[in-house]
Structure formats: C-alpha cells, structure tokens
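Peer 1: Predicted model follows, preceded by the sequence.
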Amino acid sequence: MSYTEIDWQPFLDRLQYRNGDRLPVYPGNLKADLLAYSGLTGDAQGEMVYQLAVEISRLTTCCEPEIIYWFSRLIRLTTASSAEVDRQTLMIRNI
C-alpha cells in the first residue's frame, strides 16, 4: 500500500471533545498510532515526518486534528519524492 492510498478517516473519526475543550483530541498515542497505521514504526523517516507535522501545527492551532492533517500531507510528499528518485534511478540505469 502506498501512503497516498491510506485512509486517514479512522483517525478523524476517533477525535473526541473532552471537558469543554474547544478542539477535539485523539484518545490515545497519536504518534505511535499514526506511525503504525502508515507502516513507519521505528522508521527514521516516519519519525521525521511526524515531528515536522507537529512543528507545522504549532504555527497555528497546535491541535491533534491538524497534526493528522499535516502528517497525511507530508507522507504524500515523501512518497512522491521516493517515486521520483526511483524513476530517475531507472532512467540512469537504462542509459
């Protein structure tokens, strides 16, 4: 499964409002669950993508829904970059 095929809706469906919070929170370990769901547990690149998603979210709301959003977008960029590298490598080998 490529990262662009991952259905992120289950994470959004689990978000909950608690004790009058103005923004919903994820009930669990968001980082561990995102990395496991995307198949990146223990992967340095996955850790980097998650940390970047957190840093970007800190610029605005710094909430878990936004972390999910940015993580899903950054994973797509990571995949596109890998695919581009693979394509260029294949082109070089064919020369």
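Peer 2: Now that the structure is in, tell me what you want to look at.

Peer 1: make it CA atoms for all contacts and neighbour counts henceforth
Peer 2: OK.

Peer 1: OK, contacts around residue 68?
Peer 2: 8, 11-12, 34, 53 (CA atoms under 8 Å, 6 or more residues apart in numbering).

Peer 1: and these as CSV, adding neighbour count?
Peer 2: Supplementary listing: these in CSV, determined by neighbours: other CA atoms under 10 Å:
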residue, neighbour count
8, 16
11, 18
12, 15
34, 20
53, 23
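
Peer 1: and the comparison structure, right after this:
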Amino acid sequence: VQVFNVKDFGATGAKDQDAQSAIQSAIDACSNSGGGMVYFPPGEYTSGTVHLRSHMRLHVEAGAIVYSSKNPDTYDKESLLYGEDIENITIEGRGT
C-alpha cells in the first residue's frame, strides 16, 4: 500500500497552521496513483473542506487530531470531509 503522509505535502502538525491544501494534495496524489493510504502522523491539523477520492484509506494515527477550521471561507461544502460518487473509502485510526 502506498502511503501519502500529509507532512510530506506541507502540513506541519501545528494547530495554528492551515493544513487544508497539504491534506488535499496528499489525497489527490493518492488518487492519481490509483489509491493507497493518506496518513496523519501525531500532531494537530486544522482544515476546511477536503474532497475525498475513491480507493483510499484516511488513517489518523493515535496522537493526531484533525480540527475543523473556524474560517468559513475554507469551506466549499458544509462539512470537513466531502465525497461524491466515490467508492472504497475507509476512515480509520485512533486519532480524533
């Protein structure tokens, strides 16, 4: 399974940093390679809407926390995680 670590795409794991583009870039790279795991290592990640893709696992490791952004401009849908016409999605892990 190919692993796409959100930190490799620019997320720092600091709550005050907007990780939305890094998370979306990891998701898109996963999708473009045919699928795999998008991995959140321990840290704090703040994001607006990210668009899930087919054939991926979103793994939130123990010690990782994903926060919803308080900035309404970071949402193009009314949710943090969004997917339409997708299949084979898993959201897992001991993080929150």
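Peer 2: Structure received. Small disclaimer: the values here were computed from a predicted structure and weren't measured.

Peer 1: Can you pull the TM-score for these?
Peer 2: In this superposition the chains share a TM-score of 0.26, using TM-score structural alignment, normalised by the length of the first structure; 49 aligned residues with a CA RMSD of 4.9 Å.

Peer 1: still on that earlier bit, now, the contacts of residue 68 of the first structure that are in helices?
Peer 2: By the criterion of DSSP state H, membership of the contacts of residue 68 of the first structure in helices covers 11-12, 34, 53.

Peer 1: quick revisit: rebuild the contacts of residue 68 of the first structure as JSON lines, extending it with distance to residue 84 of the first structure.
Peer 2: Output for the contacts of residue 68 of the first structure, formatted as JSON lines (distance: CA to CA, whole Å):
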{"residue": "8", "distance to residue 84 of the first structure": "24"}
{"residue": "11", "distance to residue 84 of the first structure": "29"}
{"residue": "12", "distance to residue 84 of the first structure": "30"}
{"residue": "34", "distance to residue 84 of the first structure": "24"}
{"residue": "53", "distance to residue 84 of the first structure": "22"}
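
Peer 1: Between these, which sits nearest residue 71 of the first structure?
Peer 2: residue 53 (5.2 Å; CA to CA).

Peer 1: Now do the same contact list for the closest one.
Peer 2: 67-68, 70-71, 74.

Peer 1: switch the cut-off to 10 Å
Peer 2: By CA atoms under 10 Å, 6 or more residues apart in numbering, the contact list for residue 53 of the first structure reads 47, 62, 64, 66-75.

Peer 1: out of the residues you listed, who's nearest residue 85 of the first structure?
Peer 2: residue 75 (15.3 Å).

Peer 1: Can you tell me the number of residues neighbouring that closest one?
Peer 2: Look at residue 75 of the first structure: counted by other CA atoms under 10 Å, it has 21 neighbours.
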